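**Q** A predicted structure for the sequence below; I have some questions about it.
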Amino acid sequence: MTLSAPLTTLKGVGPRVAERLEKLGLRRVEDLLFHLPYRYQDRTRVVPIGALRPGEEAVVEGEIQADDIKFGKRRSLLCRLGDGSGSLLLRFFHFNASQRAALARGKRLRCYGEVRRGPAMLEMVHPEYHLIDAEAQAPMEAHLTPIYPTTEGMAQKSLRQLIEQALQLLRQGRVADHLPPELLEEYHLPSLRHALLEMHQPAPHTPVAELLEGEHPARQRLALEELLAQHLSLRQLRHKVQQYSAPPLAPPGHLRQRLIDALPFALTGAQTRVMQEIDADLARPHPMQRLVQGDVGSGKTVVAAAAAAQAIEAGYQVAVMAPTELLAEQHRRNFTAWLEPLGLTSAWLSGKSGAKQRRENLALLAEGKAALAVGTHALFQDEVMFDRLGLVIVDEQHRFGVHQRLALREKGSRNGSVPHQLIMTATPIPRTLAMTAYADLDSSVIDELPPGRTPVETVAICDERRDEVVARVHRACVGERRQAYWVCTLIEESEALQCQAAEDTAALLTEALPELRIGLVHGRMKAAEKARVMAGFKAGELQLLVATTVIEVGVDVPNASLMIIENAERLGLAQLHQLRGRVGRGSVSSSCVLMYHKPLSQQGRARLAALRETNDGFEIARRDLALRGPGELLGTRQSGMLRLRVADLERDRDLLPDVARLATALLQRWPQHVAPLIQRWLGDRQRYGDV
């Protein structure tokens, strides 16, 4: 049997069991070795009954001193077990005649279970047990008992038996260690065999907390190898992309200069620096793969427009893709306002475009009459054809899967040449995460806000003080002649319910604040209606905008100085920070009110505290990563890119510098180990780069 063999080659795995294991991501024999326990039970020693404490799990051994069936609301079998140090009640709600006969007075048992406080004495309810010979010494477990993540229909005992078969192959030396001995010695790492055996069957004295929390050398070895495989796969993707050619886009820059000259504001030093980095990439005959990070309001869109001007002046088309209709509309307005005065035509594509408009825009792009395409994911649908696509700009990349981003690149693929890619995000990625998750990209950071911006003051208020918040809105909109947002959220993942909540809130606020002009925006409104309301708010015709979280990104109203977020405890840190970024875009002091509903969970309290303590997007992102993990920041749930089995990017961030060095060493000295290492940890998921 080989480790790459399907699980059906193991004893006890038929089609039905294989289907259940598939739900756990287990397909090959080797996968079982990397399916690690999430906790352990200590069955290596017998605990005297007199020493038991409620809440602990333990092995006890003794003689049944009394047995009885109790009739009440639920029939139960009660057995009193004694060992000389004390007595313990064993309670069984499900039992049959043969079990009753086996658990008779005088029988000797060994039991394992959780100790609970009962009416008369300590109890175990439905413990695991077996009869033992009073004369012979029954052997104890030699190691801690692993408890694995499982699924419906897959019992722990069955899963342990299957993993034991894989461990036998490990003991026979049939598992390759893809980290050469020289590297193991240099980095003081245990062998793969030792690390896996330690994780699956730790000795009784092993510090379990270290195993589970990532501090034990065995777990660190496996985490390091998994992060290494992820890093290598992205470096391979980067190398593969660099094998393509791309059109060098290095025009004189007259078009861009006209764009910059027409702007009503001066560019920051950070914007200028990032533009120069993009220029250098665009001038090369290989595709740019650059991530531009910048906090809300740092001016990423202008940088993207400058890059678009360069590509268009060089004779190519540009595609700008955003994850939501509202953000795409905002880009459409900005790019149109900046580029149409320069004589450029743009096309608009979204899922809600009318058939006639869609046909016209498709024709403009296919014939090369439109220099710019702006839209949602509709841009990468099959019928969309470009004449000469030279640059793809993707905003809020973490909302798209990697497949979607690369699929748009393929729209401009021609004779081995692909477009340049510029990826933007207002969700700053902590450096430790970017090193691993975006190893295929070059990174630029716009780390300077435009002059005159004031930090947003953030407060958290219980929704019992709602009247005070309504009064604050009145004061801001009437007394200070400013504008405000009121964002409605619901815990249910239902757009219909979110919209209903916004409609109800708008009606209540209209009644409470009759002198205010109030608008409503939610995801189920027609695009034209949403655009009309947003335009009214931006023009100052509306004083208060009630909305769902569709306004999270892409709305720029400098006169808006107050943001109210209902049920703020239900949103993630990154989303709260994005919403807060809708205010503070002018020179006037701005406020964000986080309304929460009691009781607050510990995580909810931590999120609201983080928002109150800092306006720094990178610090917010670091805390968000610590609280929620990387999935939300990267959009990896749909991309299949970064589903880590052992490693934790926040917990294991100290390993990342070693990961980069190990990757370089393997590529230079042991390149034959790279492919099998990636295959072990990513399997079919490494194909996300093959679009």
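**A** Ah, there it is. Residues are numbered from 1 along each chain as shown.

**Q** From here on, just use CA atoms for contacts and neighbour counts.
**A** OK.

**Q** Counting by contacts, list what the longest strand anywhere in the chain packs against.
**A** The longest strand of the chain (DSSP state E) is strand 57-70. Applying 3 or more Cα pairs under 8 Å, 6 or more residues apart in numbering; DSSP states H and E, one finds that strand 57-70 contacts strand 76-82, strand 108-114.

**Q** Apply 10 Å and report the result again.
**A** strand 39-41, strand 76-82, strand 87-92, helix 97-102, strand 108-114, strand 128-131 (3 or more Cα pairs under 10 Å, 6 or more residues apart in numbering; DSSP states H and E).

**Q** which one's the longest helix in this protein?
**A** In the chain, with assignment by DSSP state H, the single longest helix is helix 217-243.

**Q** what residues are up against Gln498?
**A** Gln498 makes contact with 488-492, 504, 522-524, 547-549, according to Cα atoms under 10 Å, 6 or more residues apart in numbering.

**Q** Narrow those to just the buried residues.
**A** 488-490, 522-523, 547-549 (16 or more other Cα atoms under 10 Å).

**Q** What about those residues, which are in strands?
**A** Per DSSP E, the buried ones among the contacts of Gln498 map to strands at Ala547.

**Q** just the buried ones among the contacts of Gln498 now: which is nearest Ala66?
**A** Leu490 (55.3 Å; Cα to Cα).

**Q** okay, pairing it with this:
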Amino acid sequence: MNNLPTLANIDVTVLKGVGSKLAQVLAKLDIHSVQDLLFHLPLRYLDRTRITAISQLRTNTSVVVQGAVLKTNIVFGKRRSLAVTIEDNSGTTCLRFYHFNASQKNSFEEGRQVRCYGDPRLGSSGLEFYHPEYEFVDSGKTELSEQALTPVYPLTDGLSQSRIRSLTEQAVNLLKDYSPSELLPAEVQQMFGMDTLASALAYLHFPPPEASVEQILAGQHPAQQRLAFEELLAHYLVRQQLREQFQQEHAALIKVHQDKKAALLSTLPFSLTGAQQRVCDEIQRDLSKGVPMLRMVQGDVGSGKTLVAAIAALNVAFSGYQVAIVAPTEILAEQHLNNFKQWLEPLGLRICWLVGKLTAAKRRDALKTIADGEAEIIVGTHALFQEDVDFAKLGLAIIDEQHRFGVDQRLSLRKKSRLGEVPHQLVMTATPIPRTLAMTAYSELDYSVIDELPPGRKPIQTALVSQSRRAHVIERIRVACEKGTQAYWVCPLVEDSETLSAANAEQTWEQLKVALSGFNIAMVHGRLKAAEKEMVMASFKKGESQLLVATTVIEVGVDVPNATLMIIENPERLGLAQLHQLRGRVGRGSEASHCVLLYGDKLSQHAKQRLQVLRESNDGFVIAEKDLEIRGPGELLGTRQTGDMQYRLADAQQHANLIPEVHRIGEHLCVDKELSDKLIQRWIGYNKNYAQV
């Protein structure tokens, strides 16, 4: 038996400077062994090897710029700031300081050469540097002290970049004597031209001076590709294990109740679209297998996902089981409650709901109704995940806007059945997710798409309008409200910000109350308490207010058929997919609807081209693909929730070309449990317990 030490079982305390206290700090990052440290890869790199022309600045990229001081101003706003404008041969940028003194201000003499390092961000004058590191240099001096890219690592309290770089340097030195196991097939190793896994790790922790800066910053170096492939493979394998775990469990056998479905459809003023019927059939095939369904249904705004879910619920309920419908907000839950009551109560099904705002007495009654099986359909929010919620016979859980919930939350409903059977799961989203992203983020789920809108739906007309025509836009709202329809005005921020020139909801609300006196204008934003938000939204839905000034909290789920006009201020601050979601709040009735993108006067050509995508397309999938190209996957998936696994190196956008091959290799490796477990342990390790929910 081979008892030689390996990187995986050499404790991190062998490294110089790591005592029990630092070991506890490292454990917060799931670093327990030297191998864990080596696979704790840089988030990004600092490029201090060259000076970047000001005209080439991009957001989210750390750079060094050098230029002459053009002017210095003290700006008086909500917060006083020192603004230093510098210029090189290609353009100008601003260095902004909120904490400064007279001596510092005076040091920025006009014409003096200053070199600064930092991350440019959008500000009131364009791209600006906030509190950058800087030094004054001799005119014409261009040599830099750094010869290689500097890695930046994920940190936790008690750990600095210099400390983790020092520890990683020791770990890389150990690679000379201990090589990590090569777990990929030889054919994959050859794809990237990297001799060994050890050489790829050493290269990425400390890129040599001759490394291609452009290639590494773009995530396209063979060492990055080699490790990204392995990480994507580990995530694929753990999700397949989760899927296999589900497939080995028992679930309710659900029959089709064609007569009940026909009775429901006969009450509707429209027929199912072909896409809705196809997805209904796919769901029913899953429900009839006796193993737990795990299916995601994607559908653009207005495609009819809720009706598809109701038909699935109908078949489950008439097969003798309960159905839980979980929504991320109380107002969306209430919307589902009303729809399901309208559609299913006439068929004899009983419906109850459970949300946070219920009184203690009503909550007790709801819990008893659920536990005794007196209701077949239970609609609610996160409240349904709580431990004291006990279902008599849960057969199906429907999760709406599933990206608002973590993996562990969705899977916690597995424990809610008393029958020894695992409930089926149907998760829905109105955020179209590009297929590439879905294949990586949700590969344990089967995948259905409702890619057809009901006939007669009028496409929303979208216009790009400059802030200089703001008065014209306000007049347009007046005309719409006088006709008896309603409107939204969306602002990206709640209150003023020195760092962004975006509009704020509170100020806009005050201005519009004056400009549109005589109309009831409501306001809702994320800083209101949940009960206040619900009250404002409910009032708008009832038509008690004509205009709703809001932040992006209205993005999901509010259905107000009488709303026909949407104004989105500073749309350049938002992603295309989010703008499409917001736009989908109108166009839900029979009237023609319009969306006005009220952009700032300093809109760049790039931003105009981006917004043009929205103007030219009402297809959420086309828009989502463009958004993935432009902004990357994080924005599309929303904030990562507890239980969701994050990538260390892989990026669904940068490494999309690897995904088909990852799936091909993964299908072969699934049968090798020992090898799969080693890959999963290496990349996901102590977070794998999410799959045991």
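**A** Nice, I can see it. Nothing here was measured: the structure is a model prediction, and the numbers come from that model.

**Q** Can you list the residue ranges for strands in the stretch 351-500 of structure 2?
**A** 351-354, 377-380, 394-399, 424-429, 446-450, 461-466, 486-490 (DSSP state E, counting those that start in this stretch).

**Q** out of those, which comes closest to Glu569 of structure 2?
**A** With Cα to Cα as the yardstick, what comes closest out of the strands of the stretch 351-500 of structure 2 is strand 486-490 (6.0 Å).

**Q** what's the average per-residue distance for that closest one once overlaid on structure 1?
**A** Overlaying structure 1 shows strand 486-490 of structure 2 at a mean distance of 2.3 Å from the equivalent residues (mean Cα distance after the TM-score superposition for structure 1).

**Q** Can you tell me what Glu210 of structure 1 aligns to in structure 2?
**A** In structure 2, the residue matched to Glu210 of structure 1 (TM-score structural alignment) is Gln215.

**Q** Tell me if I am right that its match is in a strand.
**A** No. Judged by DSSP: H, G, I helix; E, B strand; the rest coil, Gln215 of structure 2 forms no part of a strand; its state is helix.

**Q** Okay, the residue nearest to it when sequence neighbours are not counted and Ser212 of structure 2: tell me how far apart.
**A** Nearest non-adjacent residue to Gln215 of structure 2, counting by Cα to Cα, 6 or more residues apart in numbering: His221, 5.4 Å away. Distance of His221 of structure 2 to Ser212 of structure 2, computed by Cα to Cα, to the nearest Å: 8 Å.

**Q** now swap in Pro492 of structure 2 and tell me
**A** From Pro492 of structure 2 across to Ser212 of structure 2, the span is 38 Å (Cα to Cα).

**Q** out of the strands of the stretch 351-500 of structure 2, which comes closest to Arg278 of structure 2?
**A** strand 446-450 (8.4 Å).

**Q** got the angle for the closest one vs strand 424-429?
**A** 50 degrees (axes from the mean of the first three to the mean of the last three Cα atoms, to 10 degrees).

**Q** Which strands or helices does strand 446-450 of structure 2 pack on?
**A** Using 3+ Cα pairs under 10 Å, 6+ apart, strand 446-450 of structure 2 sits against helix 274-287, strand 294-299, helix 305-317, strand 424-429, helix 435-441.

**Q** ok but Pro151 of structure 2 is inside a strand, no?
**A** Yes. Counting by three-state DSSP, Pro151 of structure 2 is found in a strand.

**Q** How about the contacts made by it?
**A** 41-47, 161, 165, 204-207.

**Q** rewinding a little: next, the buried residues of the longest strand of structure 1.
**A** Going by 16+ other Cα under 10 Å, strand 57-70 of structure 1 has these buried residues: 57-67.

**Q** what's the answer for stretch 522-534 of structure 1, then?
**A** For stretch 522-534 of structure 1, using 16+ other Cα under 10 Å, the buried residues are 522-523, 530-531, 533-534.

**Q** and if you look at stretch 582-590 of structure 1?
**A** 582-586, 588, 590.

**Q** Show me which pair in these is furthest apart.
**A** The farthest-apart pair in these, when distances are taken by Cα to Cα, is Arg582 and Val588, at 13.3 Å.

**Q** Overlap of the contact sets of the two?
**A** Counting by Cα under 10 Å, 6+ apart, the common neighbours of Arg582 of structure 1 and Val588 are 558, 560-561.

**Q** Next one: Pro599 of structure 1 from Thr505 of structure 1, what distance?
**A** Pro599 of structure 1 is 22 Å from Thr505 of structure 1, by Cα to Cα.

**Q** When those two are compared, which one has more neighbours?
**A** Thr505 (18 against 10; other Cα atoms under 10 Å).

**Q** just checking, that one touches Val470?
**A** No. Here Thr505 of structure 1 lies out of contact with Val470, judged by Cα atoms under 10 Å, at a distance of 11.4 Å.

**Q** Compare neighbour counts for His221 and Ser212 of structure 2 and give me the winner.
**A** His221 (19 against 14).

**Q** Structure 2: which residue goes with Gly315 of structure 1?
**A** Checking with TM-score structural alignment, Gly315 of structure 1 has Gly320 as its match.

**Q** Quick one: neighbours of that match, just the number.
**A** Close neighbours of Gly320 of structure 2, defined as other Cα under 10 Å, add up to 14.

**Q** try Tyr130 of structure 2
**A** 18.

**Q** Also Glu511 of structure 1?
**A** Quick note: Glu511 of structure 1 (other Cα under 10 Å) scores 11 neighbours.

**Q** residue contacts, it?
**A** Thr505 are the contacts of Glu511 of structure 1 under Cα under 10 Å, 6+ apart.

**Q** so it is in which element?
**A** helix 495-512 (DSSP states H and E).

**Q** on that earlier part again, and the helix or strand following the longest helix of structure 1 with helix 300-313, angle?
**A** Sequence-wise, the next helix or strand downstream of helix 217-243 of structure 1 (DSSP H and E) is helix 254-262. Calculated by the same axes, to 10 degrees, helix 254-262 of structure 1 forms an angle of 150 degrees with helix 300-313.

**Q** tell me what helix 254-262 of structure 1 is packed against?
**A** In terms of contacts (3+ Cα pairs under 10 Å, 6+ apart), helix 254-262 of structure 1 is packed against helix 300-313, helix 325-339.
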